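1. next one to model:
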Amino acid sequence: MNYYSLEKLINLYDGYRKLFKIDNHNLLLLQLDGQRYLIESRCPHRGHALSTADMEGDQIVCPLHGYRFDLRSGALQHFTEEPCRSLRRYDIVDRDNELGVVLDN
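-> As a prediction, the model looks like this:
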């Protein structure tokens, strides 16, 4: 398990979105209404990028097929084709005025 620094706290704001590629992990860091989320950056349904996805409340909506996932739990809330697994979430680590993540290599 290794710690990876992602962003300084001073750079975060509501509406913030940034992609990170760490080894085989593709991550998306978001801030919405003061809450920060770190999720996988591609929809588990068909692998479409979520970096331009719409946000509706605490849900992220995949722009390809309209699948909706709860940002707090990752749970699939709505699907338009076959159901898929939940969206992977990652625990954010707050360390020395920055955010990071601990990942398996």
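2. when you work out contacts or count neighbours from here on, use the C-alpha atoms and nothing else.
-> Will do.
3. sec struct for the residue nearest the centre of the chain, please.
-> In the chain, the residue lying closest to the centroid (Cα atoms, centre = their mean) is residue 39, at 2.3 Å. Following DSSP: H, G, I helix; E, B strand; the rest coil, we place residue 39 in the strand state.
4. help me confirm that it comes into contact with residue 25.
-> No - Residue 39 is not in contact with residue 25 according to Cα atoms under 8 Å; the separation is 10.0 Å.
5. can you tell me how far the residue nearest to the centre of the chain is from residue 88?
-> Separation of residue 39 from residue 88 (Cα to Cα, to the nearest Å) stands at 6 Å.
6. one more to put side by side:
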Amino acid sequence: MRFYSLDKLINLHDGYRKVFKIDQYQLILLQLDGERYLLESTCPHRGHPISESDITGTTLRCALHGYQFDIASGQLIAATAQPCRGLNTYPLIYQDTEIGVML
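-> This next block holds a predicted model:
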């Protein structure tokens, strides 16, 4: 495993959304109400970009078919058609003035 820096902590703010591609991983870093989350960046149902999703509280709603996921756990909360798996989540690593992930 290796540390990948995603951004400087000074750049993060509530409403922050940024997509990253690291090797085969496609990730999105979010900050909401001071909390930071790192998730896979495409909906497991049909691969729609999560960056286009609506967020209410800690629920993310895919813009394509309305599937809903818990941002903190990645768990599928509601499916509008056939069920799918939840979103993969990744622990964030803080290193000096940067935030990143071990992959």
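7. average distance between the longest strand along the second structure and the first structure?
-> As assigned by DSSP state E, the longest strand anywhere in the second structure is strand 25-32. Strand 25-32 of the second structure, aligned to the first structure and superposed, deviates on average by 0.4 Å (mean Cα distance after the TM-score superposition for the first structure).
8. residues touching that strand, excluding its own?
-> 12-21, 36-42, 50-51 (Cα atoms under 8 Å, 6 or more residues apart in numbering).
9. how about 6 Å then?
-> With contacts defined as Cα atoms under 6 Å, 6 or more residues apart in numbering, strand 25-32 of the second structure is touched by 14-20, 36-41.
10. same for the helix or strand hosting residue 94 of the second structure, what does it pack against?
-> Assigned by DSSP states H and E, residue 94 of the second structure belongs to strand 93-95. Packing contacts for strand 93-95 of the second structure, counted by 3 or more Cα pairs under 6 Å, 6 or more residues apart in numbering; DSSP states H and E, involve strand 98-102.
11. the residue nearest to the centre of the first structure against residue 89, yeah?
-> Yes - judged on Cα atoms under 6 Å, residue 39 of the first structure makes contact with residue 89 at a distance of 4.4 Å.
12. many thanks, I have nothing further to ask.
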